[in-house]
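**Q** sequence unavailable; structure follows:
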């Protein structure tokens, strides 16, 4: 259908999976290269003539990307008390490679084109068997008379993760200096603790008056 098509239109794109390969960079300690191979499921419509009905087709698109990130290094092994005495268990080895993760937002289907024999195209990639089975069998990557090439907008976040100890600042605890006085539900004991309200029985002095009148007039 692709060989007989005269035009193609992209419909939508989704991410099938991403293969990641992490390798240390020689002579640059602590840095690692992350090779990512993206596999996309691409839905397109093929046109064989100006008045023909478009034929929907799904295929696999492949894209490679490499980044270099800092992942640190260490020289310790971590053991746990949960391990049995009859087995050797290491729960963490900081000398080992860190773990790479990639977060991929929903890709944007931008455009598609038919590429013939005279077109300078990217090399073909071998499609893994697990992905080929999603399309009913082995996908033949051999060049055809026409090939569909798509432009995809992609937003990703690549991370390198390693377990490391962290120091968290903490304040010293305070020892109480006074003994806590036990409370009672007896209303009489509660009333005895209240100070006598002397100010309620005597009028305020002239200097304490906040009514706005002068002291002479108050006399």
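**A** Done, it's in. Quick caveat: nothing in here was measured; it's all calculated off a predicted structure. Numbers count the residues shown, from 1 in each chain.

**Q** rest of the way, CA atoms for contacts and neighbours
**A** Will do.

**Q** give the contact list for the most centrally placed residue in the chain.
**A** In the chain, the residue lying closest to the centroid (Cα atoms, centre = their mean) is residue 103, at 6.1 Å. Residues in contact with residue 103, defined by Cα atoms under 8 Å, 6 or more residues apart in numbering, are 156-158.

**Q** downstream of whichever strand or helix holds it, the next helix or strand is which one?
**A** In this assignment (DSSP states H and E), residue 103 forms part of strand 99-104. Toward the C-terminus, strand 99-104 is succeeded by strand 108-115 as the next helix or strand (DSSP H and E).

**Q** and the angle from the one helix or strand residue 68 maps to to strand 99-104?
**A** In this assignment (DSSP H and E), residue 68 forms part of strand 55-70. Strand 55-70 and strand 99-104 meet at an angle of 140 degrees, taking axes from the mean of the first three to the mean of the last three Cα atoms, to 10 degrees as the criterion.

**Q** counting by contacts, list what strand 55-70 packs against.
**A** Secondary-structure packing of strand 55-70 (3 or more Cα pairs under 8 Å, 6 or more residues apart in numbering; DSSP states H and E): strand 31-47, strand 156-161.

**Q** right, and those strands - which one's nearest residue 117?
**A** Across these, residue 117 has its closest neighbour in strand 31-47 (18.2 Å, Cα to Cα).

**Q** now do the closest one against strand 55-70, angle only.
**A** Inter-element angle recorded for strand 31-47 and strand 55-70: 170 degrees (by the same axes, to 10 degrees).

**Q** before we move on, back to that, now the strand holding residue 103 and strand 156-161, what's the angle there?
**A** Calculated by the same axes, to 10 degrees, strand 99-104 forms an angle of 160 degrees with strand 156-161.

**Q** take this one as well and set it beside the first:
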């Protein structure tokens, strides 16, 4: 069997080279088709932040707080059909955020870094079409279906996918008083493990945070579709081994001109900075 050299393209019959613009065949593949999707930009204001007992003791003695960063720990996604709207489904998402704060105490100029949990729920209604078939695969574990509904029929729900960007940490506010009550729904075990302890139910102060998020929600179903086939993805280049010499690696790094000579702002960017603060005092 002859070897295929890197950088060459296999040929068809008649010694005619295969080009990217020439379709050789149509093949059937199994893929997830997106039936509906939506994007949103949400400013989540006054989110209650829950702390472990150790972090709560720091918040109790704080005089002010400053938000540093917000990140997504995990999300719980569920899908249910909408009554009297065939093919439409509600996608419920619960996001769990890690809120990083700096807490300042009276008489201290060095803040203490603490992390807390913020929870936000969101619902979207999308079209997901209808299906009366189930798929089972040899490479997946055995998963039993849910019992039939009260109407005596089985629901074939689409799959929901939610994408979220890294949250923007906007502000945090210290509130003197009791801590907020934990949500009625149980917090996932992985979130509790993430913080290393249960969350405090008592305290002398609490924190509310404001963050901004961008999300994309999609409803998908597995379908069989025909697509044009060009050829298999054969490598076009050889994998070259990396050198262990640190100086050789450093020699391939470009000189960081931007670090020494910051670029001038373009006129449209300069105009964005011309705004009034609106601060009082």
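**A** All right, it came through fine. Just so we're clear, the structure is a prediction, and the values are computed from it rather than from any experiment.

**Q** before we move on, the earlier item: and the residue nearest to the centre of structure 1, how far from residue 68 of structure 1?
**A** 16 Å (Cα to Cα, to the nearest Å).

**Q** structure 1: helices as residue ranges?
**A** 129-132, 187-192, 215-218 (DSSP state H).

**Q** format those helices as a markdown table; extra columns: mean neighbour count.
**A** Converted to a markdown table, these look like this (neighbours: other Cα atoms under 10 Å):
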| stretch | mean neighbour count |
| --- | --- |
| helix 129-132 | 14 |
| helix 187-192 | 10 |
| helix 215-218 | 8 |
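
**Q** reformat those as JSON lines; add distance to residue 109 of structure 1.
**A** As requested, the helices of structure 1 are arranged in JSON lines below (distance: least, Cα to Cα, whole Å):
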{"stretch": "helix 129-132", "distance to residue 109 of structure 1": "20"}
{"stretch": "helix 187-192", "distance to residue 109 of structure 1": "76"}
{"stretch": "helix 215-218", "distance to residue 109 of structure 1": "86"}
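
**Q** of those helices, which is nearest residue 139 of structure 1?
**A** Per Cα to Cα, nearest to residue 139 of structure 1 of these: helix 129-132, 5.8 Å.

**Q** now the closest one on structure 2. Mean distance?
**A** With mean Cα distance after the TM-score superposition for structure 1, helix 129-132 of structure 1 departs from structure 2 by a mean of 1.4 Å once superposed.

**Q** which part of structure 2 lines up with that helix?
**A** Mapped onto structure 2 using TM-score structural alignment, helix 129-132 of structure 1 spans residues 189-192.

**Q** what comes into contact with the matching stretch?
**A** With contact meaning Cα under 8 Å, 6+ apart, stretch 189-192 of structure 2 is reached by 73-74, 96, 198.

**Q** could you do stretch 146-157 of structure 1 as well?
**A** Residues contacting stretch 146-157 of structure 1 (Cα under 8 Å, 6+ apart): 2-3, 8, 10, 13, 61, 102-117.

**Q** for the closest residue to residue 214 of structure 2 other than its chain neighbours, pull up the helix or strand it's in.
**A** Closest residue in space to residue 214 of structure 2, ignoring its immediate chain neighbours: residue 41 at 4.7 Å, by Cα to Cα, 6 or more residues apart in numbering. Assigned by DSSP H and E, residue 41 of structure 2 falls within strand 25-50.

**Q** flag every buried residue along that strand.
**A** 34, 36-37, 47-50 (16 or more other Cα atoms under 10 Å).

**Q** one more: stretch 57-72 of structure 1?
**A** 60-61, 68-69, 71-72.

**Q** show me what residue 91 of structure 2 lines up with in structure 1.
**A** Under the alignment (TM-score structural alignment), residue 91 of structure 2 pairs with residue 34 in structure 1.

**Q** residues near its match, how many?
**A** When neighbours are counted by other Cα atoms under 10 Å, residue 34 of structure 1 registers 23.

**Q** equivalent analysis for the one 3 residues further on, please.
**A** Applying other Cα under 10 Å, we find 17 other residues in the vicinity of residue 37 of structure 1.
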